[in-house]
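Novice: sequence plus predicted model, see below.
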Amino acid sequence: MREPSRTIVESPHDLLGLVGAELGVSEVRSVSQADVNAFADVTGDHQWIHVDVERAKEGPFGGTIAHGFLTLSLAPLLLADILDVRGFTMGVNYGLDRVRFIQPLRPGTPIQGVATLVDAVELPGTDDKSASGVQAKASLVVEFADESQPCCVAELLFRYYA
């Protein structure tokens, strides 16, 4: 298990100087079977490997596993532990460049996120002379906390507007 750590920046523009730096490590979290079942209800994905506890015991993973997209949906929660950006009026998720589900996540398994800032660029203002904000790309590795082995790897794009 890694010690949680956090980066605090007073302005999105401070991210420009942190490209290549590890931003931190999240608190330890876990996904419960109830979380998996609720995600199945929301998405309509009730495949037995996710929700049928008895049948999944005999399946390829020895029990149920979280949906890959449920694991990915934890990114904002994990990043909130890792990065605190101040001095902006609005932040938005802008998209993803790459996602891989490396290993299945069993409910109850402790996980942590580890983030590295891959890129940060100024966003042009409406008059093209001033910056209106910053677009950043972070690599987030969701790890099994007890093993530091990757479960999910994603490159996340987000924008902070002044």
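Specialist: Right, received. Where do you want to start? None of the values given here were measured: they were computed from a predicted structure.

Novice: every contact and neighbour count from this point should use C-alpha atoms.
Specialist: Noted.

Novice: what ranges does the chain have for its helices?
Specialist: Taking DSSP state H as the criterion, the chain contains helices spanning 33-43, 48-51, 53-57, 68-73, 75-82.

Novice: got another, please set it beside the one above:
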Amino acid sequence: MTVFASADEIKAALGQEVGPSRWFTLDQQRINDFGRLSEDEQWIHTDPERAASGPFGITVAHGYLTLSLVSPIVMEIFQVENLHSAINYGMNKVRFPAPVAAGSRVRGTAVIGACEPVGDALQIILTVSITAEDATRPACVAEFLMRVVADSPQPVP
């Protein structure tokens, strides 16, 4: 966990990588559960028999399942002290450069890309990379926007 006490500390760390996070296992049950919840039960994700003759030879995790790990990864590896609130403000860019085979473990890192005031908040942009164990390319790269407000009763705009 990398902890920052101020905007100045974050700005001083621009370009720095934080992490890695712990490992997350994307087993077939988790993939099936995500498919059911997201209503994306395409065979490439949920049918091991059919997927065996598909393009990857195995079922693969949904890209959006991998993307859903951005929040827990960031919460685990990046912290700003003395916050009133922190919100996920969105994403600027998301890519899925490599598939994640069922049963794989993934973990994430983030590079601090920007830190700018926005009203009463501080907007922090982190480029989060999620990579499967022993992979040469990341499975997901997402530019994540977070807005934080220091200890005060004022809400984030």
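Specialist: Here it is on my side, so go on. Everything quoted here is computed from the prediction, not taken from an experiment.

Novice: circling back to that earlier point, deepest-packed of the helices of the first structure, please.
Specialist: Scoring the helices of the first structure by mean neighbour count under mean count of other Cα atoms under 10 Å gives helix 48-51 as the most buried, with a mean of 20.

Novice: counterpart of that one in the second structure, which residues?
Specialist: Mapped onto the second structure using TM-score structural alignment, helix 48-51 of the first structure spans residues 43-46.

Novice: check contacts around whichever residue in the second structure pairs up with Glu10 of the first structure.
Specialist: In the second structure, the residue paired with Glu10 of the first structure is Ala5, using TM-score structural alignment. Contact analysis of Ala5 of the second structure by Cα atoms under 8 Å, 6 or more residues apart in numbering lists Val80, Glu81, Asn82.

Novice: how about a cut-off of 6 Å?
Specialist: Val80, Glu81 (Cα atoms under 6 Å, 6 or more residues apart in numbering).

Novice: measure it to Val80 of the second structure for me?
Specialist: Separation of Ala5 of the second structure from Val80 of the second structure (Cα to Cα, to the nearest Å) stands at 6 Å.

Novice: enumerate every residue touching the spatially most central residue of the first structure.
Specialist: In the first structure, the residue lying closest to the centroid (Cα atoms, centre = their mean) is Ala75, at 2.0 Å. For Ala75 of the first structure, the contact set (Cα under 6 Å, 6+ apart) is empty.

Novice: so how far is Leu140 of the first structure from it?
Specialist: As for Ala75 of the first structure, its distance to Leu140 of the first structure is 8 Å (criterion: Cα to Cα).

Novice: got it, and Ile102 of the first structure?
Specialist: Taking Cα to Cα, one finds Ile102 of the first structure at 13 Å from Leu140 of the first structure.
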